[in-house]
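A.B. asks: 3D model of this:
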Amino acid sequence: MSKERFDIHQHLTDRIVAAIEAGAGQWQMPWHRGSGGRAPVNISSGNAYRGVNVLALWVEAQVNGYGSHLWGTFRQWADKGASVRKGQKASYVVFYKEIEVEPGEGNEDERKSRLFARATPVFNADQVEGLERAPVVAVTELPDVDGFIASTKAAIVHGGHRAYYVPKLDEIHMPPRELFTGSATSSATEAYYSTLLHELTHWTGPAHRCARDLSGRFGTEAYAMEELLAELGAAFLCAELGIAVEPRADHAQYLAHWLKVLKADKRAIFTAASKAGEAVAFLRK
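C.D. replies: You can find the predicted model right below:
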């Protein structure tokens, strides 16, 4: 009997669902715990991972207790003079490769292309030996965040006690900064910024920005999936800007919806992460 083909979409979805369920009692998502909040980086290229791979590696770091944000393949670690310890289990990232497909009958002049997902096993720095590690430098200042937010040119109105985006007015409403409080994992300033970045992700949704419409894919769960997308967008941006992500209490109500959709559709988290990535790219312009 042939070995069943490895389904990277199902694998990553199952890992993410398990991590969400493990923290559901505290209404925290995987990027709120463990080493979540710091962008995972490839040891060979020095580049940060993107999209669903960020979430996948945050989940693996949290589940396995890894403290490092550095990842690489078996060969990439060897090229750095390190070796993966015997018995260590790989985590997986996914890359898409575009492959041209031969035209079929009746459309000989039209070549098509398809995206194929390729799973790549990677290991965390905590799983290797022989690596000289640079000291971890704690972020104490957030010098670029205000400039980044101003560059979006979003209309931000301060007042009241809730944070929300108003599509009809195209405005983000935020409580005054002094109303935000710190926690065990983030400062009051970080709580303010992570909330604002969540709303900025929502702000990218209209047709004249990212033209994001999830209703065709997720139906009645579209609003809950937009909230998951905004969670991911804020988490990606916080990782880039060096901000600890502060969980939002109102997301507790969405956990059941997210789990329902992820369990029913193994590609849902990939769609959410991809759309979040598009939102982040728009905000970076």
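A.B. asks: Going by C-alpha atoms from here, please, whenever you check contacts or count neighbours.
C.D. replies: Noted.
A.B. asks: show me where the stretch 51-200 of the chain has helices.
C.D. replies: 52-64, 74-79, 145-151, 188-203 (DSSP state H, counting those that start in this stretch).
A.B. asks: Could you dump these into a markdown table with mean neighbour count and distance to F270 added?
C.D. replies: Rendered in a markdown table, the data for these read as follows (neighbours: other CA atoms under 10 Å; distance: least, CA to CA, whole Å):
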| stretch | mean neighbour count | distance to F270 |
| --- | --- | --- |
| helix 52-64 | 23 | 6 |
| helix 74-79 | 16 | 25 |
| helix 145-151 | 13 | 26 |
| helix 188-203 | 23 | 17 |
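A.B. asks: now for those, which one comes closest to Y92?
C.D. replies: Closest approach to Y92 among the helices of the stretch 51-200 of the chain (CA to CA): helix 52-64, 7.6 Å.
A.B. asks: now the other sequence, so there's something to compare against:
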Amino acid sequence: MKRGFSLIELLVVVVIIAILVGVATPYYSDYVKDSKRSKALQDLDALKQAVVLHNSQEDLPYLGIIGTDTANPLPTLGEKDFNGLMGRYLTFIPTDPWGKNYKLDPYACFVYSEGPSSSKSDDIREYYVKDLALNKIEWEDLDNDRTISETDLLYFHFNKSVYIQGDISANDFIIYENNEVATDPIPVLNMTFKQPHPAWSETQATDTVFICEVQAGTTVKLGVHALALKDELNVLHKYREVKYDRENSGFNLIRTEVEYVPTDATKPLRYAIRTNPVKIKPK
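C.D. replies: Here you go, the predicted model:
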């Protein structure tokens, strides 16, 4: 006669299974979480490459779907940010592992998923322009005297939107000649900053180009001298990266924000880096 399992033996088996499930569940949960994050990063990399290809082929930054308001054609950011890339740059737009659409921030230059909870702390980002940097300086010869002189304009181009705390000052720069710090005599750059618009602030900082008016006494020469931001935190912190403020923006309103260090609300989390000297070129 075959003997069945006793109650004690069954209880032991159940306890062992329960222990194994209890031990394995956190590992499985972490595995699912990590696999979803990996899938999101793969999708974001594909979307990032599509944006990069568009920007290089079109020689224009991709801003998302541009609205139809001819007086104020703002990008319509939200649920269809990559539709403008379909056809030539994308054949398929994926959804993230949590069933939501991927999104674009054309000001801080990253593509992102809002993650499982849609809160900012859950964002998964992939930058297509990593660091904020000065990448071009142009000169406009308003008086046609072929030299950088009083009332001429200098255009400072950054590779992404930036909020400048205060203004662009000549004291923010080191002047170079032939890739060496210019000396004997030290060239002079005098200029005043012209803000992009009167209400400019870190909540409206979508600009990438800033204009300064040359003042008397300037001796910097076109094609000879180049400028680089000083490698000093108090200077670099002035030039602050901004991101799209999705909570306070709307269909006809774009708002930006600066992210600050959590433990110090006066220090920007992301700011300009120092690059090689940038030569002044005619506009």
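A.B. asks: Work out the TM-score between the chains.
C.D. replies: TM-score of the superposed chains, computed with TM-score structural alignment, normalised by the length of the second structure, equals 0.24; 128 aligned residues with a CA RMSD of 6.9 Å.
A.B. asks: one step back: now the helices of the stretch 51-200 of the first structure in CSV, please, with extra columns for distance to Y92 of the first structure.
C.D. replies: As requested, these are exported to CSV (distance: least, CA to CA, whole Å):
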stretch, distance to Y92 of the first structure
helix 52-64, 8
helix 74-79, 12
helix 145-151, 31
helix 188-203, 27
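A.B. asks: Three-state assignment for Q42 of the second structure, please.
C.D. replies: Of the three states, Q42 of the second structure takes helix under DSSP: H, G, I helix; E, B strand; the rest coil.
A.B. asks: Repeat that for F210 of the second structure.
C.D. replies: Assignment for F210 of the second structure (three-state DSSP): strand.
A.B. asks: circling back to that earlier point, so which of the helices of the stretch 51-200 of the first structure is nearest K97 of the first structure?
C.D. replies: With CA to CA as the measure, helix 52-64 is the member of the helices of the stretch 51-200 of the first structure nearest K97 of the first structure (15.1 Å).
A.B. asks: tell me which residues in the helix ranked longest in the first structure are buried?
C.D. replies: Ranked by residue count, the top helix of the first structure under DSSP state H comes out as helix 222-241. By neighbour count on 16 or more other CA atoms under 10 Å, the buried set for helix 222-241 of the first structure is 222-239, 241.
A.B. asks: And the next helix or strand past the strand or helix carrying A22 of the first structure?
C.D. replies: Secondary structure from DSSP states H and E places A22 of the first structure in helix 8-23. Counting by DSSP H and E, the next helix or strand C-terminal to helix 8-23 of the first structure is strand 41-42.
A.B. asks: Could you list every helix and strand in contact with that following strand?
C.D. replies: Packing partners of strand 41-42 of the first structure (3 or more CA pairs under 8 Å, 6 or more residues apart in numbering; DSSP states H and E): strand 70-72.
A.B. asks: now for the strand it packs on, which elements pack on it?
C.D. replies: With contacts taken as 3+ CA pairs under 8 Å, 6+ apart, strand 70-72 of the first structure sits against strand 41-42, strand 112-124.
A.B. asks: To F270 of the first structure, which of those lies closest?
C.D. replies: Closest approach to F270 of the first structure among those (CA to CA): strand 112-124, 11.2 Å.
A.B. asks: Helix 52-64 and the closest one, what's the angle between them?
C.D. replies: Angle between the axes of strand 112-124 of the first structure and helix 52-64 is 30 degrees (criterion: axes from the mean of the first three to the mean of the last three CA atoms, to 10 degrees).
A.B. asks: and strand 112-124 of the first structure, which residues are buried?
C.D. replies: A119, V122, F123, N124.
A.B. asks: Could you do stretch 35-44 of the second structure as well?
C.D. replies: For stretch 35-44 of the second structure, a neighbour-count test (16+ other CA under 10 Å) marks K36, R37, A40, L41, D43, L44 as buried.
A.B. asks: So the first one versus M191 of the second structure, what's the distance?
C.D. replies: To tie it back to what came earlier, the one meant is K36 of the second structure. 52 Å (CA to CA, to the nearest Å).
A.B. asks: Same list (the buried residues of stretch 35-44 of the second structure) but as CSV, adding distance to V242 of the second structure.
C.D. replies: Converted to CSV, the buried residues of stretch 35-44 of the second structure look like this (distance: CA to CA, whole Å):
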residue, distance to V242 of the second structure
K36, 28
R37, 25
A40, 23
L41, 22
D43, 24
L44, 20
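A.B. asks: Quickly name whichever of those is closest to I164 of the second structure.
C.D. replies: Using CA to CA, those come closest to I164 of the second structure at L44, 29.3 Å.
A.B. asks: Confirm for me that that closest one is in contact with K103.
C.D. replies: No - assessed by CA atoms under 8 Å, L44 of the second structure is found out of contact with K103, at 9.3 Å.
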